[in-house]
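[1] predicted structure and sequence below. I'll ask about it afterward.
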Amino acid sequence: MADTPNAVALARLHTADVLVGWGVASDAVETAKLLVSELATNAVRHSEDGEVSTSPPSSHGGVQTFELFLEVVSGAVRLSVWDRDTRPPVLKEVGVDALGGRGIFIVAAMSRAWGYYPARTAPGKVVWAEIAFDATGPHKDLDAFVSSPGQPPDGGLPAFGDVRADPDLVGRVLVGINER
C-alpha cells in the first residue's frame, strides 16, 4: 500500500473485506481492523531512516510503501505489516494523558500473540499479530482454504505473545482516547 494519508483507512477496509469474504465472525473482524490500524499507522509514521515522519508524504519526493498480509494459521488470523524501519517495535506503558505511543500496547493487549522479524527480501521488518476467530459460512475450514504470501516468524526470533496487558487498563486507555 502507498504511504499516503488515507493508507490506514484503506488497510482497515481491505482487512474487513477479505475477512468477511473468508467468513470470519464480525467480532474478530472488528478486532482485526483495530490491530491493522495500529500496525499500519506505525508503518506510515516511520520513514525509511527510522525517524518519525512529521511532514506530509507528498513532500518526501517519492511515495513510500508498506505491505499488509492477511493469512490463516492454526485457528487464527495473522495480520502482518512490512515496513522499511529496521528498529524493533517497543512495548511501552504510557499514561492516560499521553497523546500517542499506545499502538504496540494495544496490539499486545488485543492479540493472542504478536511479534516481529527482520524482513527477508528487503530492508525493514515485519510486525505481526494473531487473533483467534470463529469462522462462519461456507469456509469454516479456513486453514485448508487460504494460502498466503506472508512468511511466518522463525522460532528463534523474538516473539512477544506472552506479554498481556490488563484488560481494565486497556479499557480505560481506550475511553481516554475516545474522550479527546
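    Structure's in. What do you need?
[2] C-alpha only now, for contacts and for neighbours.
    Fine.
[3] count the neighbours of Asp3 for me.
    24 (other Cα atoms under 10 Å).
[4] name the element the most centrally placed residue in the chain belongs to?
    Nearest to the geometric centre of the chain sits Leu39, at 3.3 Å (Cα atoms, centre = their mean). According to DSSP states H and E, Leu39 maps onto helix 26-45.
[5] put this beside the first:
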Amino acid sequence: MAHEPTRRSRPALADTPNAVALARLHTADVLSGWGICPDLVETSKLLVSELATNAVRHSEPGQAPALPLSSQSTVQTFELLLEALPGAVRLSVWDRDVRPPVLKEVGVDATGGRGIFIVAAMSRDWGYYPARGLPGKVVWAEIALGSASPGGDRDASVSSPGRRAADDLRAPGDARADPNLIGRVLVGIKEL
C-alpha cells in the first residue's frame, strides 16, 4: 500500500515586525498550493500569526527589542514549519525563548496576551517542547482537515507525550461562537 509522504515547508524568518505578515503570506501560499480548503487556510494564517508574533516578541528573554536602526539591533531568526499530516495540518514555530507559552484569560480591555488562548481555541490540539539541539522551544498547533469545528475532533493519538491537550485548558462550558468566523475576523483586523 502506497503511503503519501508528508508535505513540509520550513522557512527561516528574521524576528522583525514584518516577519509576522510574511509568515501569514507564506502559510496561505503553501497551504493553498497543497489544496487545503480556504476556511482552514484562514484559520492556519491566524494561528501562524499568533505563534510568529510570540516568536518575534519573545526572541530574547528579559530584553526589549532594539529599535530597527539602532546600533544595538541584532536580528535573529525563528523557523516556521508547516506540515500536511494524515488528517491534519501542523503549524510549528521555533524561537530562542526557553520559557513555555502561558495560556491565560485576559480582560476585554487588555491590549495583548490573547495569543495562546486563540491558538488553544482554534486548534484541535497544541503544545510545546524544548528545541532539540538548539536554544529555545517549539510551539505547535494542529488543525483537523475536513472538520468544521477545530476542537470537536480530538484524537489522543496525536497528542505529544507529557503535554496537556487544549481541552484541559479550556474554560468549562463549550458554548461559543463559530471559531472559524472569529478567526477570519481576527485575521482581517490584523491585516488592517
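    Happy to help now that I have it. If you're wondering where the values come from, they're calculated on a predicted model, not measured in any experiment.
[6] map the residue nearest to the centre of structure 1 onto structure 2.
    Counting by TM-score structural alignment, Leu39 of structure 1 corresponds to Leu51 in structure 2.
[7] nearest residue to that match in space, please, no chain neighbours.
    Val93 (6.3 Å; Cα to Cα, 6 or more residues apart in numbering).
[8] does that neighbour touch Ala131 like I think?
    No: look at Val93 of structure 2 against Ala131 with Cα atoms under 8 Å: they stay out of range, at 10.2 Å.
[9] compare neighbour counts for these two and give me the winner.
    For the pair Val93 of structure 2 and Ala131, the greater number of neighbours falls to Val93 (22 against 16), based on other Cα under 10 Å.
[10] check the secondary structure at that one for me.
    Put simply, Val93 of structure 2 is strand when judged by DSSP: H, G, I helix; E, B strand; the rest coil.
[11] residue in structure 1 matching Gly33 of structure 2?
    Match for Gly33 of structure 2 (TM-score structural alignment): Gly21.
[12] burial check on that match, number of neighbours?
    12.
[13] how close does it get to Arg102 of structure 1?
    Note on Gly21 of structure 1: its distance to Arg102 of structure 1, by Cα to Cα, to the nearest Å, is 30 Å.
[14] what about the strands in structure 1?
    67-73, 76-83, 113-118, 125-132 (DSSP state E).
[15] how close does the first one sit to structure 2?
    Same thing as strand 67-73 of structure 1. Taking mean Cα distance after the TM-score superposition for structure 1, the mean distance separating strand 67-73 of structure 1 from the aligned residues in structure 2 is 0.8 Å.
[16] any idea how far the aligned partner of Tyr128 of structure 2 in structure 1 lies from Asn178 of structure 1?
    Aligned by TM-score structural alignment, Tyr128 of structure 2 pairs with Tyr116 of structure 1. Going from Tyr116 of structure 1 to Asn178 of structure 1 by Cα to Cα gives 28 Å.
[17] who has more neighbours, the two?
    Tyr116 (22 against 8).
[18] give the contact list for Ala144 of structure 1.
    Residues in contact with Ala144 of structure 1 (Cα atoms under 8 Å, 6 or more residues apart in numbering): none are found.
[19] ok, back up a step: Asn6 of structure 1: which of the strands of structure 1 is closest?
    strand 67-73 (14.5 Å; Cα to Cα).
[20] centre of the chain to that closest one, how far?
    With Cα atoms, centre = their mean, to the nearest Å as the basis, strand 67-73 of structure 1 stands 10 Å off its chain's centre.
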